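Asker: Please find the sequence and the predicted model below.
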Amino acid sequence: MNSIPYYSACTSILVGKSASLDGSIMIGRNEDAKSAWPKHLRVHPKKQFQTSQWFQSNDNGFKMPLPQIRYQYEATPEWTAKYGLFEEDGFNEFGVAMSATESTYANPTVLGYDPLVPDGIGEEAMVTVVLPYVKTARQAAKRLGTIIEQFGTCESNGILFADRHEAWYMDTGSGHHWVAIKIPDDCYAVVSNQMAVQKIDFNDPDNYMWSKGLQSFVDVNHLNPALDGSFNFRNIFGTHSQSDTYYNTPRVWYGQKMFNPEVEQRPDSQEMPMLRTPAHKISIDDAQAFLSSHFQETPFDPIGSGSNADKKKYRPISLAKTQESHILQLRPNLPQAIGNIHWLAMGVAAQSTYVPFLSGFNTVPDEYQVGGAQYDPKSAYWIFKLVGVLVDPHYPQLGELLKQTQEELSIRYRQLILDADRRCHGMSHSELVTLANEVSTNAAKLALNRYQQLTARLVAESTDLSPLNYKQDLNL
């Protein structure tokens, strides 16, 4: 078993195509666990094996057979596989997007009847055993669900899937039971370490999926507290604890405050819905702003002007323990290799930048393939992380320099993408791959160079901010 506890505490967003500004489907998440634990970016090429394939976890011994054809996919694994792979997020060659996982908690009553399985599948394995073997988002959810039913799971999680037609969110609620819901095209969802799926319509398999025997499991064990007999997965399998009130629900509140400011809710409400129709169409910039937010314009912003008690009251969305943040955007009416974008912010999203990797890319910059637990100036993770470390002690003085850099890069990324959109029409697949590599590499190099320049300026600016300082009369 893992000798270093891996406390994943993520925040997720899903946006339907009619709820987005440009018709995109978007799924995204902050991967939160440790404050100095680098991630890499990797593309696994398609491979046909001649012998039987097996996956075995370095974390808990989970083991299962795999197909002999592994399709190309990208992922963001840990810098070390010693405690598990944690590949977390990416696209495969069929344009299926997956993000795993949003850690959640099942209540003790349910676990008494269907305990978690110590050597069942966990977060670290899910992308690896699902994403390379599916052709649609629905297939991906079904494959993972089948694995959980057969082998069990060692933890409860929320998992995000998407393709160009639909987005799905799955909750695992016990050792072998799960549900999944298709996100309505005109809705969005924000999720924060709580089971999210609410009412299930067992007469609507087009929009819901569930584990075999789920209804009978709940009925036989008298687990449903609803007076009207409705089936609310969150209420049956989830928790409503004090930890939820201070750690989880405020993040949902803030996301819904951003996208539905007209709705009056309390940060500690346990009754907020999973799905809402936004008051305005959600852009990729809006989704990035949510995942990089920390309760701005409220008393609860840790770097705001609220009281000390308020600033520490709720757990923020973007925080020091974010290893990477990603949004997988599926843009319509463009070739998949250019239209699908893996926006990747290494380190803390509030202090980093979302670099666009067009999903046809198969060449990864060297800086995204290196970096360990100790600072490495050649590592993308550490290049972005260092800026945050320098800004942290002096946000009032240095925060504006960071903001200017982020905004400048956002503008430059958009110009690179628009240029690719204009050039891609009529290209062959190999030409699209070349273009995707060109744009992705240029965006990554631009970000790395600009952050290294920012680091140099921050160091210079910081020299006069030492507590060992004194304002003196220069005439003396």
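Answerer: Perfect, thanks for sending it.
Asker: CA atoms for contacts and neighbours, from now on please.
Answerer: Will do.
Asker: Can you name the helix or strand that residue 391 falls in?
Answerer: helix 380-391 (DSSP states H and E).
Asker: Which strands or helices does that helix pack on?
Answerer: The helices and strands touching helix 380-391, judged by 3 or more CA pairs under 8 Å, 6 or more residues apart in numbering; DSSP states H and E, are strand 340-346, helix 395-423, helix 429-462.
Asker: what's whatever helix or strand comes next after the shortest one in contact with?
Answerer: Proceeding N to C from strand 340-346, the next assigned helix or strand is strand 355-358, under DSSP H and E. With contact meaning CA atoms under 8 Å, 6 or more residues apart in numbering, strand 355-358 is reached by 337-345, 413, 436-437, 439-441, 443-444, 447.
Asker: hmm, try it at 6 Å
Answerer: 338, 341, 342, 343, 344, 436, 440 (CA atoms under 6 Å, 6 or more residues apart in numbering).
Asker: try stretch 256-272
Answerer: 245, 249, 250, 253, 278, 279.
Asker: Please repeat the previous calculation with a cut-off of 8 Å.
Answerer: Stretch 256-272 is touched from outside by 190, 240, 245-246, 249-254, 276, 278-280, 282, 290, with contacts defined as CA under 8 Å, 6+ apart.
Asker: Also stretch 299-315?
Answerer: In contact with stretch 299-315 (CA under 8 Å, 6+ apart) are residues 246, 247, 248, 250, 251, 294, 295, 296, 297, 298, 316, 395.
Asker: what about versus this one:
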Amino acid sequence: MKSILIILLINLVIIFRSKKVYACTGTYVGSKVSKNGSRLIARTEDIGSAHPKSVIVYEKPFWDNNLYIDKITGFEYKMPNHFYKYYAVPDSDGNNDDGIYDEVGFNEFGLSISATVSSYCKEEINNIDSLIEKGLREANIASLVLSTCKSARESILFLAKIVDEYGACECNNIIISDKEESWYMEIVSGHQYIAIKLPEDVVAVIPNCLMIDYVNLDDDENTIYSKDLINMPKENNLLKFRNDKFSIRKTYADDLGSYDRDRLWGGQNFLAKSKNRPYDYDFELFFKPDEKVSVKDIMELQKYRYEDTKKDANLAINNIDGFEVRPIGIERQAECHIIEIKEEFPREAPGLLWLCLGNAEHNIYLPYFPNIKSVPEVYSNRFHNFNENQAFWIFRAQGTLAELNRDKYGSNIRKYWSNHQDELIKEQDLKNKEFVSLYKKDKSLASEYATSQINEIGNIFYNKAKNIYEELFKYVASEAGRAAEEKYIPSEMKETSI
């Protein structure tokens, strides 16, 4: 009975704090401006705090007769005869809710995808090239690409062909990577799109808006775009310019609102503080960071609530009726990820996926190699409601309690996970060398090693999160009687400090 009451209460807390809003924040860091020479592709999936996610290794298609069907919208696509194995991070509820939403993952050829950051086109654009109800949407993109394509460029051409033939249900921003290159695609209306090969000497922070301005459309090596990208708005007197050049963003999208501007201002100043860009700055997609950017830096960016600035989202004054700051580190993150493409890794296993289940603020990112065969059962389990046998719910539950009082409940939890994160990143350097060495000798041995690593650390950190949740629940519950004088400290932190 006691455990049932606890489950019911934590469910109520999580659901109360959840806002079902489709929104994400993406980040890109080129290899020439990253601290260790890796290319970094990152995103927070801000769909809702009570939105369970699972990690699934797909050995075979989940569709029948080579026909992919979106059971929510009716979109259908005839798939090729081949199927590439992949792992991804779908919604636990899948078609019982709003669709598959594989979101992020690697396939057996080393192709990775982060899909998507939702975006929106102008009403005037939608009136002449409407979004298609049965068109391509976010819920389908990662599944289609990872099961079908081998390279980033091939993936962009594949998606472009689908939008040409079937149209798009939504505007979306997508990053697809292989060992050699990353491509960024914006679907900007029902049948129009633009994709560019990402440069290696810049960074980008991408909120829920179209961000590509001018590009050289004659550069076939670095751009892929729909045939009427310019003609359609031109024929309807909707062309817009920036610095006397055709601007895709200004033509297809509304001006920035605070929902997106908050994150551009916060993200660009987080990575390039010396530039001190004002809130009303005319932000561009790419910029140069002050210093080379590490994986840990991006983890901290995904937690960032503009602390120590005038827009600190933790301050009551910034969250009053009619005004609410939109932080990057928002409570409704369902998962956060960083794809790290590494120079020394092989082409078919080119890097790591750092994955955080639940929101990042009081949490940890675990490293997944590309060629894993399985994950711990608690990570692949799928439960609609809170269940301690699913890793998502445990990580989400301890974070939810921590954020009820960030100082008293959460400050030491954040330190606890940050210390473990530093250790994991340091240890991963040695594991990466072992993985690469094994891969050169025998790919199957490397795959077994990769699988054993995530199964080992996955269980270790699930148990650590479960211990924090159980301790903190008791601590928070006891506050209803007599408030504790000291902040909550995880027992493991107390033991190691003795």
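Answerer: Cool, the structure landed. Everything numeric in this text was worked out from a predicted model, so none of it was measured.
Asker: Give me the buried subset of the contacts of stretch 256-272 of structure 1.
Answerer: Buried members of these, scored by 16 or more other CA atoms under 10 Å, are 190, 246, 249, 250, 251, 252, 253, 254, 276, 278, 282, 290.
Asker: So which of those belong to helices?
Answerer: Under the assignment DSSP state H, these contribute 249, 250, 251, 252, 253, 254, 290 to helices.
Asker: quick one: which of the residues you listed is nearest residue 465 of structure 1?
Answerer: Distance to residue 465 of structure 1 across these (CA to CA) is lowest for residue 290, with 30.9 Å.
Asker: Excluding residues flanking it in the chain, which one is nearest residue 238 of structure 1?
Answerer: Among residues not flanking residue 238 of structure 1 along the chain, residue 106 sits closest, at 4.8 Å (CA to CA, 6 or more residues apart in numbering).
Asker: what about the strands in the stretch 51-200 of structure 2?
Answerer: Counting by DSSP state E, counting those that start in this stretch, the stretch 51-200 of structure 2 has strands at residues 56-58, 67-69, 76-78, 86-88, 104-107, 112-119, 171-177, 182-187, 193-197.
Asker: what number of residues lie near the counterpart of residue 423 of structure 1 in structure 2?
Answerer: By TM-score structural alignment, residue 423 of structure 1 lines up with residue 434 in structure 2. Here the number of neighbours of residue 434 of structure 2 (other CA atoms under 10 Å) works out to 14.
Asker: Would you mind measuring from residue 434 of structure 2 to residue 474 of structure 2?
Answerer: To residue 474 of structure 2, residue 434 of structure 2 is 42 Å away according to CA to CA, to the nearest Å.
Asker: hang on, the earlier thing: so can I have JSON lines of the strands of the stretch 51-200 of structure 2 showing distance to residue 411 of structure 2 and mean neighbour count?
Answerer: Converted to JSON lines, the strands of the stretch 51-200 of structure 2 look like this (distance: least, CA to CA, whole Å; neighbours: other CA atoms under 10 Å):
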{"stretch": "strand 56-58", "distance to residue 411 of structure 2": "32", "mean neighbour count": "20"}
{"stretch": "strand 67-69", "distance to residue 411 of structure 2": "45", "mean neighbour count": "16"}
{"stretch": "strand 76-78", "distance to residue 411 of structure 2": "48", "mean neighbour count": "14"}
{"stretch": "strand 86-88", "distance to residue 411 of structure 2": "31", "mean neighbour count": "25"}
{"stretch": "strand 104-107", "distance to residue 411 of structure 2": "30", "mean neighbour count": "29"}
{"stretch": "strand 112-119", "distance to residue 411 of structure 2": "30", "mean neighbour count": "28"}
{"stretch": "strand 171-177", "distance to residue 411 of structure 2": "33", "mean neighbour count": "27"}
{"stretch": "strand 182-187", "distance to residue 411 of structure 2": "36", "mean neighbour count": "25"}
{"stretch": "strand 193-197", "distance to residue 411 of structure 2": "40", "mean neighbour count": "23"}
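Asker: which stretch among the ones you listed comes nearest residue 364 of structure 2?
Answerer: Nearest to residue 364 of structure 2 among these is strand 104-107 (17.3 Å), distances taken as CA to CA.
Asker: tell me, the closest one lands on which residues of structure 1?
Answerer: Mapped onto structure 1 using TM-score structural alignment, strand 104-107 of structure 2 spans residues 89-92.
Asker: any idea how far that stretch is from the chain center?
Answerer: Its chain's C-alpha centre and that of stretch 89-92 of structure 1 lie 11 Å apart, by CA atoms, centre = their mean, to the nearest Å.
Asker: try stretch 41-55 of structure 1
Answerer: Centroid separation between stretch 41-55 of structure 1 and its chain, computed with CA atoms, centre = their mean, is 24 Å.
Asker: And stretch 273-283 of structure 1, by the same measure?
Answerer: That offset, for stretch 273-283 of structure 1, works out to 18 Å (CA atoms, centre = their mean).
Asker: according to the alignment, that stretch goes to what range in structure 2?
Answerer: Stretch 273-283 of structure 1 maps onto residues 284-294 of structure 2, going by TM-score structural alignment.
Asker: Columns distance to residue 225 of structure 1 on top of the contacts of stretch 299-315 of structure 1, output as a markdown table?
Answerer: As requested, the contacts of stretch 299-315 of structure 1 are exported to a markdown table (distance: CA to CA, whole Å):
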| residue | distance to residue 225 of structure 1 |
| --- | --- |
| 246 | 24 |
| 247 | 24 |
| 248 | 22 |
| 250 | 25 |
| 251 | 26 |
| 294 | 35 |
| 295 | 34 |
| 296 | 37 |
| 297 | 38 |
| 298 | 35 |
| 316 | 31 |
| 395 | 48 |
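Asker: Residue 15 of structure 2 contacts residue 9, doesn't it?
Answerer: No: here residue 15 of structure 2 does not reach residue 9: they are 10.0 Å apart, not a contact under CA atoms under 8 Å.
Asker: how far apart are the helix or strand where residue 288 of structure 1 lies and its match in structure 2?
Answerer: Element membership for residue 288 of structure 1, per DSSP H and E: helix 284-291. Compared with structure 2 after the fit, helix 284-291 of structure 1 shows a mean deviation of 1.0 Å (mean CA distance after the TM-score superposition for structure 1).
Asker: What is that helix packed up against?
Answerer: With contacts defined as 3+ CA pairs under 8 Å, 6+ apart, helix 284-291 of structure 1 has these neighbours: strand 11-15, strand 25-32, strand 322-330.
Asker: buried stuff in the next helix or strand after it?
Answerer: Using DSSP H and E, the helix or strand that follows helix 284-291 of structure 1 in sequence is helix 308-311. Neighbour counts over helix 308-311 of structure 1 (16+ other CA under 10 Å) mark residue 311 as buried.
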